[in-house]
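> Okay, here's the prediction I keep looking at, along with the sequence it came from:
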Amino acid sequence: MTREVIDYANFEAGRDVNYWELDRTLQFEVQRTYPDDEFAWAEPRLSEFGDVVGSTVADNADRIDRHEPELHTYDEEGEVRNEVEYHPTQHENERIAYEEFGLTHDAFHAPPDREEPMGLTHTLTQQTLLSYADAGFVCPVSMTNGVALVLEKFDDGPLEDYFERLTSRDADEHIEGAMFLTEKQGGSDVGTNETVAERTDDGSYRLTGEKWFCSNIDAEGALALARRPDAPDGTAGLSLFLVPRTKSNGEVNDALFRRLKDKLGTLSVPTGEIEFRGAEASLVGEPENGFRQMTAMLNFERLSNAGAAVGIMGRALLESKVQAATREAFGEPIQEKPLMRRDLVDMSVDYEAAAAFTFECAGLLDRHRREEDREAFTLMRALVPIAKQVTARMAVETASYACEILGGNGYVREHVTPRLLRDAQVLPIWEGTSNVLSLDLLRALDRENAHEALLPAIREHIDAVDHPVLADCAETVDDEFARLQEALVHLAGADTDEAQLQAKELAEYVFDVYTAALLLAEAQTELDRGDARKALVAERFVETRLREADARGIADGDRFAIEHFDEIVRYAPVAPESIAESAPADD
C-alpha cells in the first residue's frame, strides 16, 4: 500500500511526535539490515520507543540540559564521596531506556516474547532514535553496551556479575559502563599512557595514575588501560582493567573525581577527571593485550557515534521541515521558495546517505559478531572509521543549518536547535578525531589489506543495478570507482608523508563512491517494488558528490529541487515511468 505524503504543516515542532513513524529513511535502512524475523519483532517496539522518545524523553532532555549534573567529590566530613547528582528526570529516562526498552539488554539476552537475543543493529537503531532527543544520554547507553561486548568476548567468568548487571533489564540491578582511555600527556596517543597497575596478593590489581577525559565518570563498571610493572612501552604493554566506582567491600574506590569538565554540549553525561590512588581493579582477558581487546568496544563506540550523528541529523531535518512548512514569508510558506527547497532537498539527501552508510556498517558488525565472518570484519575495519569521520561532520553542518532555517529562534535555547548543534560538535572529537580516523583507514588498508573486501563490496552494489532509469548514474559511479582504485594504487606506492597528507581526502572519497553505489542498489530494490523515489535520491547524491559541473552548475538549468521537493523531502512515492523518459534508451 502506498503511504501518504507527510504534511509537516500539521506539526508545530519536532516534539510530541513519533520519531520512528516520521522517519521513513530510518525505517527503510532498518528493514534492509535486520534479519526478517528480527524486524517483524522489533518494528512495533521501535514505533513505541519512537513515540516515547518524541514526548517524555525529549521533554526530560530539555530540562536536563538546563540542570546539568553536579559533582560532589567530598561529603560534609571531608571524606571522598565521588557522587554525581542528576536532575530527577535523568533517572526517568534511564528507566525508560534500560528497563522498559532493554537498550543494554536485548543484544545479550532474549528480550520478552523472543527466544534469541537481538542483533547490535537493533541496539544502534534504538540509540539513533534516542539521539533525536539526547545524544548525550546515548553516550552512557553506548558505553554500557560496549563494556558488555568486551566482557562477553574476553572475560572467562570472574566478572560475570558485572556483565549481568550491565545487561540487566531490572532498574534496581542495572549498572552503567564507561571507557577511560585518555590521559593528559597522550590524548589519542594511547601508547604513552602512564597509569600503573600493581598486582596484589589476592590476584586483583591497584591502579595509580590520572585519566583526563572520563565520560560517564561515575559508572560502576568502567574499563581502563594501564601498564603492569616491566611491561613494554607503547600500546603493546597495556592491559585492560575493569575499575568499579565502589570496591568489593561496598566502600568508594580509591580514586578522586577531581572535577567535571565545563563542556559546550552533551551536558546530560558528566565528563570529568579521575585520579586513581590505588584503585581496586580486575584484569580483563590476557595481560598486555588490552588495547586490542579495547578495540572491540571502540569499533562499537565509533559506530554509535555515527548513529548519534544520524539521530541529530534526523531531528534537525525534522525541525527544519516543520519550520519551512509552517513559517510564512511574503505570503506563502518558506518551503515554496526555490532556495529553501534546494536546501531541504540536499539536507534530506545527505541524511539518506549518512543513514545508508551507517546501517551498512551495522549489518557488517552483526555479521562478524554472529558468524566470526572475516570478510565482514575486514570491510568493517575500513568502513567504520569512515562512517564516524564523515557523518560527524555532516551532523554539525546539518544542525548548524537547522539553526539558520529557524532564524533567530534557532539561536535561542528555548528551542532545540542550539542543543543539537552543541551536541553535534563533540561527534568529530569523541572516539578519535578526523585525522586519527583517516590514518586508521590507511592502517586497515596497509596492514589488513582492507581493499580486498572494500572493492568487491562496491563492485557488488554497482553490479546489482540494471534498471534503465539508473543507467546514467551507474555509469558515473562505475567511472568514479575506477578512479578510486587508481587513487588506492597510487597511495599504496607513495611515501608515508604523502599517504598521510591525503588520508582525509581518501576517506571522504571512499564514502562518496561506496555510498553512491549503495544508494543505487537501494534504488534498484525500490524500483523493483514500483517506487522510483530512491532513484531520485541516488541521482541527487551522484550529481552533487561525484560530477563536476561547469561554472559550478549555475548555467545547467538545474530545477531538481523545485521539481522533486515532495518526493525527496515529504516522501512522496514516484512511479518509475514518470522519470523513465529521462533515462537512456536500451540498445
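Yep, it's here.
> contacts and neighbour counts: CA atoms only from here.
Will do.
> all strands for the protein, in order.
70-74, 80-85, 177-180, 196-199, 205-215, 221-227, 238-243, 255-260, 271-284, 328-329, 332-333 (DSSP state E).
> Can you name the residues in contact with the first one?
Residues from elsewhere that reach strand 70-74, judged by C-alpha atoms under 8 Å, 6 or more residues apart in numbering: Val80, Arg81, Asn82, Glu83, Val84, Glu85, Tyr86, Leu256, Phe257, Arg258, Arg259, Leu260.
> Just the buried residues out of these, in ChimeraX syntax.
Buried subset of those, written as a ChimeraX selection, criterion 16 or more other C-alpha atoms under 10 Å:
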select :80,81,82,83,84,86,256,257,258,259,260
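> Which of the contacts of strand 70-74 sits closest to Val412?
Tyr86 (24.0 Å; C-alpha to C-alpha).
> which residues touch the closest one?
Glu68, Pro69, Glu70.
> Now distance to Gly203 too, for these, in a markdown table please.
A markdown table is the format used below for those (distance: C-alpha to C-alpha, whole Å):
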| residue | distance to Gly203 |
| --- | --- |
| Glu68 | 39 |
| Pro69 | 36 |
| Glu70 | 35 |
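> closest to Gln323 among those residues?
Glu68 (28.3 Å).
> Pro88 is in contact with the closest one, correct?
No: the criterion here is C-alpha atoms under 8 Å, and Glu68 misses it with Pro88 at 10.8 Å.
> Who has more neighbours out of the two?
Glu68 (16 against 12; other C-alpha atoms under 10 Å).
> how close does the more buried one sit to Gly136?
Going from Glu68 to Gly136 by C-alpha to C-alpha, to the nearest Å gives 11 Å.
> Okay, one more to line up with it:
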Amino acid sequence: MSGGDAAFHQAPPRVGDPWANDRALRAAITRLLPADVLAAAAPALTRMGARAGGDLLTLANAAEAAPPRHVPYDAWGRLVDRIEVSEAWRALDRAGAEEGLVALAYERPWGAHSRVVQMALLQLFHPSSAVYSCPLAMTDGAARCLELLGGDDPALRAAFAHLTTRDPAAFWTSGQWMTERAGGSDVSTTATRAEPRDDGTFALHGDKWFTSATTSQMAMTLARLPGAPPGSAGLSLFLVPLARDADGRLPGIVVHRLKEKLGTRALPTAELTLAGAPARLVGGAGHGVRKIASLFNVTRVWNAACAAGGMRRASALARDYAERRVAFGKPLRAHPLHAETLAALEVEGRGALQLVLHVAALLGRDECGTATDGERAALRLLTPVAKLLTGKQAVAVASEALEAFGGAGYVEDTGLPRLLRDAQVLAIWEGTTNVLALDVLRAIEREDALAPHLADLHARLSAVRDDALAPTAQLLHAAL
C-alpha cells in the first residue's frame, strides 16, 4: 500500500475523561472523604473531569501554540512594556476562577476536607491547563499569606477578596517575585530596597531575574527596609500591585525580556527592574522569609499535586496507546515486558497520588485548627518530602511514558514531549532537591518532626489485616 484510504495511520492516544477513567483517584477520594462530603463534591469533580478532556485541553493546546509576547514600545516609540497573551490563556484564567480552584480552599464548605477536594480537582486540571496551575498556585499561596498577615489593612483585605473570588471579572492572580541574579533559593542575598513614602506605602528598587506569571494583577516579593540588617532576618514582605496606568505602563517597573524556557512555554516569565514600584508592607517589618513560609508551604503542595496529576496523565495516555498500537501481531498491552512497564508507571503515579492527598488532608486540618500536634509535625516534614519526591518522580515517569510511544513520543506536534518538558520544572520550582532535603533535616532536628510521623506509619502498618499484605507490612516495619 502506498497511500490513499487504505494506507495505515496510527490512532493517537486519547485523554478521555480523567475523573471517570481514574479508578485510583476515585478510590482515594472515597477513602478520605465522608460520604456526605463526597456526594457534595462529586458534581465539581465530574465537571472538571469532563472539561479536562474537553474544552480545557483545547484551550491548553491553543495557549501552547500562541506563547506570550513582549511588546516594549508602541507604534510611536513610547515605552509600554506590554506582555501579550493569547485569548486561550485568558480563558484558562476564567476557568480557574469559575471552578474555584483557589476559592474552594478559603470558602471551606467542607472544613478541612476542602483541601482534599481542591487537590483532587487540581490533578485533573493541571495536565490540561498549559501550566496555568502555576499562577493559581502562587495565588493560593498569596491568599494564605494575606489571610494570616493581612490584619485590618483595607488594601490587603481587598486583595485577599480578589484572590479568592469565583467571579472571573473580579479574580486576581498573584506573581511570586523572589529570584534575583545572586541566587534563587538563597533569598538572604536579596538586594531589592524598599523606600518609605509619605502615604505609608513603599517604593521598591531592584532587579528581579525571574518573575513567573508576570501578567498577574499583583505580586509578592521581598525587599530590605532602610537600616535593616543583612541576611534573611532583615528582609520584609511586600505586596506589589500591578495595575497599569493611563498610558498602559506598570508604574515603576521596566520589563527587559521574557524568558525562553525548556517548558511552560505558555506561561509568561519575565526579567525586570523595579524602579520605584509602589508596594505595601505585609505583616510588619523584618523576618519576611519566615512570614512568606505560609506561601511556600501552599505552593509546594500545589507543586506535588501537579506532579502527581502529570504522572496520572502520562500513565493514562500510555495505557490508552497500548490498546491502540499493534506490534508483532498483537496490541502493546499484550506484550509482557510492555505490560510490566505500564504497571511500573501506574505504581509510581498511585503512590504520588496517595502521598499528595494525605498531605492535603493534613494541610486542611492545620488550617482549620483541628490538627493534632503530631499531625502538624507530620505536615511540616511531609510538605518538602512530597514536593521533592514527586518532582523527581514526575520527570522519570514522563520520560518512560514518552518511550512507550516510540518515535511519536519525540515528535512535538503529537503534544507528547510537553509531558516531559513541563515535568522538568517541577523538580526546580519551590526549592530544588538539595534545598528541600536540608529543609527536611531542619524539621527533624529543630522541631522533632520525624518521631510522630514514624509513629503514625507504624500504627498504619499494625492495622493491616490482609494476610497477603502482612509480609510487606513486616518489611516496612523493619525498614522504619
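Ah, there it is. These numbers come from a predicted model, not from an experiment.
> ok so, going back, overlap of the contact sets of Glu68 and Gly136 of the first structure?
Common neighbours of Glu68 of the first structure and Gly136 are listed as Leu267, Ser268 (criterion: C-alpha under 8 Å, 6+ apart).
> what about Val569 of the first structure, how many neighbours?
By other C-alpha under 10 Å, neighbour count at Val569 of the first structure equals 23.
> Who are the contact partners of it?
Lys321, Leu344, Val345, Ser348.
> Endpoints of stretch 150-170 of the second structure, how far apart?
19 Å.
> Please point out which parts of it sit buried.
150, 156-157, 159-168.
> Need the residues that contact it.
By C-alpha under 8 Å, 6+ apart, stretch 150-170 of the second structure touches 93-95, 97-100, 102-103, 106, 139-140, 143, 146-147, 171-174, 282-283.
> Recalculate using a threshold of 7 Å.
Applying C-alpha atoms under 7 Å, 6 or more residues apart in numbering, the set of residues contacting stretch 150-170 of the second structure from outside is 94, 97-98, 100, 102-103, 106, 139, 143, 146, 171-173, 282-283.
> And stretch 508-521 of the first structure, by the same measure?
Contacts of stretch 508-521 of the first structure (C-alpha under 7 Å, 6+ apart): 353, 357, 386, 390, 458, 461-462, 464-465, 477, 480-481, 535, 538, 541-542, 545.
> Which of those residues are buried? Put it as a ChimeraX command.
Only the buried entries of the contacts of stretch 508-521 of the first structure go into this ChimeraX selection, using 16+ other C-alpha under 10 Å:
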select :353,357,386,390,458,461,462,464,465,477,480,481,535,538,541,542
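> which residues does the equivalent of Glu176 of the first structure over in the second structure contact?
Per TM-score structural alignment, the equivalent position to Glu176 of the first structure in the second structure is Thr173. Neighbouring residues of Thr173 of the second structure by C-alpha under 7 Å, 6+ apart: Pro135, Leu136, Thr139, Leu163, Ser216, Gln217, Met218.
> Now do the helices in the stretch 251-400 of the second structure.
288-291, 293-324, 336-367, 373-404 (DSSP state H, counting those that start in this stretch).
> Can you say which of those helices is nearest to Ala28 of the second structure?
Of the helices of the stretch 251-400 of the second structure, nearest to Ala28 of the second structure by C-alpha to C-alpha is helix 336-367, at 6.9 Å.
> against the first structure, where does the closest one fall?
So in the first structure, the equivalent range for helix 336-367 of the second structure is 338-369, judged by TM-score structural alignment.
> chain center to that stretch, what's the gap?
11 Å (C-alpha atoms, centre = their mean, to the nearest Å).
> Mean per-residue distance, it versus the second structure.
Average distance, stretch 338-369 of the first structure versus aligned residues of the second structure after superposition (mean C-alpha distance after the TM-score superposition for the first structure): 0.8 Å.
> residues of that stretch that come out buried?
Neighbour-count burial for stretch 338-369 of the first structure flags 340-369 (criterion: 16+ other C-alpha under 10 Å).
> Could you tell me where stretch 203-221 of the first structure falls in the second structure?
Stretch 203-221 of the first structure covers residues 200-218 of the second structure once aligned (TM-score structural alignment).
> in the stretch 101-250 of the second structure, which spans are helices?
So, for the stretch 101-250 of the second structure - with DSSP H, counting those that start in this stretch - the helices run 104-107, 113-125, 133-149, 154-163.
> and those, which is most packed in?
helix 113-125 (a mean of 26; mean count of other C-alpha atoms under 10 Å).
> what sits up against it?
Contacts of helix 113-125 of the second structure (C-alpha under 7 Å, 6+ apart): 18-19, 33, 45, 48-49, 52, 101, 104-105, 108, 305-306, 308-309, 357, 360-361, 364.
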